[in-house]
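*Asks:* just the structure for this:
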Amino acid sequence: MSNWNKVFKPIVVLCVICVVITGALAATNSVTAPIIAEATRLAQEQARAELLPEADSFEKVENVAVENVSDVYAATNGAGYVITSTAKGYGGTMTVMVAYTPDGTIKQIKVTEQGETQGIGSKVAGTASYWERYQGQPAAELKINKDGGTIDAESGATISSRALAKAVSSANEAYNAVNS
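*Replies:* Predicted coordinates:
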C-alpha cells in the first residue's frame, strides 16, 4: 500500500467533509439569522407593550452609556420608559426589562432571559410575584435586604436575587442619565 492510501487519502477526505459541513452550516446560518433576529425584535416589542400598556409606541433613546444596559426606549406619548439591562446570576446572564412611570418609579419588571437553577433561582427570575417587590420603587440603586437594601431576597436564591437587583439598579442608572 502506498503512502497515498495510508496517510494522504484519509486527510483529504476529512478536509473535504469539513469544508462541506462548514459550508452547510454557513448557508443554514445565513438563512436563519434574519428570522431569529426578527423574532427577537418582535418578542422585545411585545414585552415592552406588556410592561407599559399605556404607551402608544416606543422610540429608541440613543447615546445612553451605562454598563450592563443594552436598550432604552421612551414611550412616544410620554407614558414612561422601558429599559433593558443584564446582570450575572448563578446560572448565567439574566436579562431584565424595567418599565418606569413618568414620575420615575418602577411600574413593573420582567426577566426576559435567564439560566438560573430550576426551582431555586428560577423563583427569582421566572416569578411575577417576586418581581412585584420592585413595583413603586424609585429609580435609585437597589439592593436586597441582606446587603442593607430594601428588597427581600428569595430564600435560598441570594445570588439570583442580587443579580436581579443589580440589573434593575443598572436600569435605574440609565433612567436617571436620560432624565438628568
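*Asks:* all contacts plus neighbour counts: C-alpha atoms, from now on.
*Replies:* Fine.
*Asks:* ok, residue 46 to residue 40 distance?
*Replies:* 10 Å (C-alpha to C-alpha, to the nearest Å).
*Asks:* scratch that, residue 173
*Replies:* To residue 40, residue 173 is 25 Å away according to C-alpha to C-alpha.
*Asks:* what does residue 85 give?
*Replies:* When distance is defined by C-alpha to C-alpha, residue 85 is 15 Å away from residue 40.
*Asks:* quick one, which of the two is more surrounded?
*Replies:* residue 85 (26 against 12; other C-alpha atoms under 10 Å).
*Asks:* isn't there a helix covering that one?
*Replies:* No - secondary structure assignment places residue 85 outside any helix; it is strand (DSSP: H, G, I helix; E, B strand; the rest coil).
*Asks:* please list all residues in contact with it.
*Replies:* 68-71, 95-97, 167-168, 170-171 (C-alpha atoms under 8 Å, 6 or more residues apart in numbering).
*Asks:* now the strands for the protein?
*Replies:* For the chain, the strands defined by DSSP state E occupy 58-60, 69-75, 81-88, 93-100, 106-113.
*Asks:* alongside the first, I'd like the structure of this one:
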Amino acid sequence: MSKSSNWESTIKPIVVLSVISLIASLLLALVNGMTAPVIAENTKRTTLAAYVGVLPSVSDASELEEVTDYTTAGITGVVKAPDGSTAIKAEEKGFDGGILTVIMGFDANGAETGIWVDASTQTKGIGSNVSSDDFLAQFDGMDGTQNIVMNQDYDAYSGATISSTALFAAINDCVNCYNELA
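*Replies:* A predicted model of the protein is given here:
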C-alpha cells in the first residue's frame, strides 16, 4: 500500500467528515443562538397568560408581583395579585421524562381558583388528556390547603398512570408552596 493510497482510503474521508461535522455544529449553534431568546419570550408570555387565566380577579399580568421567598421543591414560579390571591407554577417529570407543567390559582383563603396544565410532552391522546378541561373540572374549587391523593380524593386519567401521577405531584407541589407562603 502506498502513502497516497492510505491518504485516499483512510485519512481523507476522516478529514472530510470532521470538517462537515464542524460546519454542521457551528450552524446548529448559530440557529440555537437565534431561536433561544424567541423560545424564552414565548414561554414567558404563555406563563403570564396562564397566571392571569387561573386568577379570576386579575385581568392583566402587569397587576402581578413575583414572589421568590419559597423553598418548595418542584416550584418554578409564584406570583401574587393585589387581592392576596396567588398563582403557583410547578413542574414534574411525566411519561418518558417529559415535563408536565401545572399552574394553579388560589384565593386568599386557599381555595383553588383555576388550574392550567401543559401536558404536551406526554403521549398524545393518552397522557396528554390530563390537561383536558373535562378532566381538570374535577379540581374546581378544591381546598388548596390540603394535599390530594390520586384515586382517593380525585380520579386519575384512565390509561395514563404516569402522567396522572406527575399531575397529582405537581398539584401537591403547588399546595405545599401555597401553605409555605400562607
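*Asks:* just give the TM-score of the two.
*Replies:* The TM-score (TM-score structural alignment, normalised by the length of the first structure) is 0.87; 174 aligned residues with a C-alpha RMSD of 1.8 Å.
*Asks:* for the residue nearest to the spatial centre of the first structure, give me its contacts.
*Replies:* When C-alpha atoms, centre = their mean is applied to the first structure, the residue found nearest the centroid is residue 95 (2.3 Å). Residues near residue 95 of the first structure by C-alpha under 8 Å, 6+ apart: 84-87, 111-114, 167.
*Asks:* and it, what's its match in the second structure?
*Replies:* Matched across to the second structure, residue 95 of the first structure falls on residue 101, judged by TM-score structural alignment.
*Asks:* how far away is that match from residue 34 of the second structure?
*Replies:* 25 Å.
*Asks:* the first structure: matching residues for the lengthiest helix in the second structure?
*Replies:* Of all segments of type helix in the second structure, defined using DSSP state H, the longest is helix 12-54. Mapped onto the first structure using TM-score structural alignment, helix 12-54 of the second structure covers residues 9-51.
*Asks:* quick one: that stretch to the second structure mean distance?
*Replies:* Aligned to the second structure and superposed, stretch 9-51 of the first structure gives a mean residue distance of 1.0 Å (mean C-alpha distance after the TM-score superposition for the first structure).
*Asks:* nearest spatial neighbour of the residue nearest to the centre of the first structure, skipping sequence neighbours?
*Replies:* If the residues on either side of it in the chain are set aside, residue 95 of the first structure comes closest to residue 86, at 4.4 Å by C-alpha to C-alpha, 6 or more residues apart in numbering.
*Asks:* contacting residues around that neighbour?
*Replies:* Taking C-alpha under 8 Å, 6+ apart as the criterion, residue 86 of the first structure is in contact with 68-70, 93-96, 167, 170.
*Asks:* now for those: which two are most distant?
*Replies:* Distance extremes for these: the farthest pair is 93 and 170 at 14.0 Å, using C-alpha to C-alpha.
*Asks:* which one of the two has more residues nearby?
*Replies:* More neighbours surround residue 170 than the other of residue 93 of the first structure and residue 170, with 25 against 15 (other C-alpha under 10 Å).
*Asks:* hmm, back to that, can you select the buried ones among the contacts of residue 85 of the first structure for me in ChimeraX?
*Replies:* The following ChimeraX line selects those of the contacts of residue 85 of the first structure that are buried, judged by 16 or more other C-alpha atoms under 10 Å:
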select :68,69,71,95,96,97,167,168,170,171
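*Asks:* ok, and the contacts of residue 85 of the first structure in the second structure?
*Replies:* Using both residues aligned by TM-score structural alignment, their matches' C-alpha atoms under 8 Å, the second structure keeps these contacts from those: 68-71, 95-97, 167-168, 170-171.
*Asks:* closest to residue 135 of the first structure out of the residues you listed?
*Replies:* Residue 135 of the first structure lies nearest to residue 168 out of those, by C-alpha to C-alpha, at 11.2 Å.
*Asks:* how close does the counterpart of residue 61 of the first structure in the second structure sit to residue 169 of the second structure?
*Replies:* Taking TM-score structural alignment, the alignment pairs residue 61 of the first structure with residue 67 from the second structure. Residue 67 of the second structure is 21 Å from residue 169 of the second structure, where distance means C-alpha to C-alpha.
*Asks:* before we move on, what about residue 69 of the second structure?
*Replies:* According to C-alpha to C-alpha, residue 69 of the second structure and residue 169 of the second structure sit 21 Å apart.
*Asks:* those two - which one has more neighbours?
*Replies:* The neighbour count for residue 69 of the second structure versus residue 169, taken as other C-alpha under 10 Å, is higher for residue 169 (24 against 9).
*Asks:* wait, isn't the more buried one in contact with residue 93?
*Replies:* No - contact criterion C-alpha atoms under 8 Å: residue 169 of the second structure and residue 93 do not qualify, at 9.3 Å.
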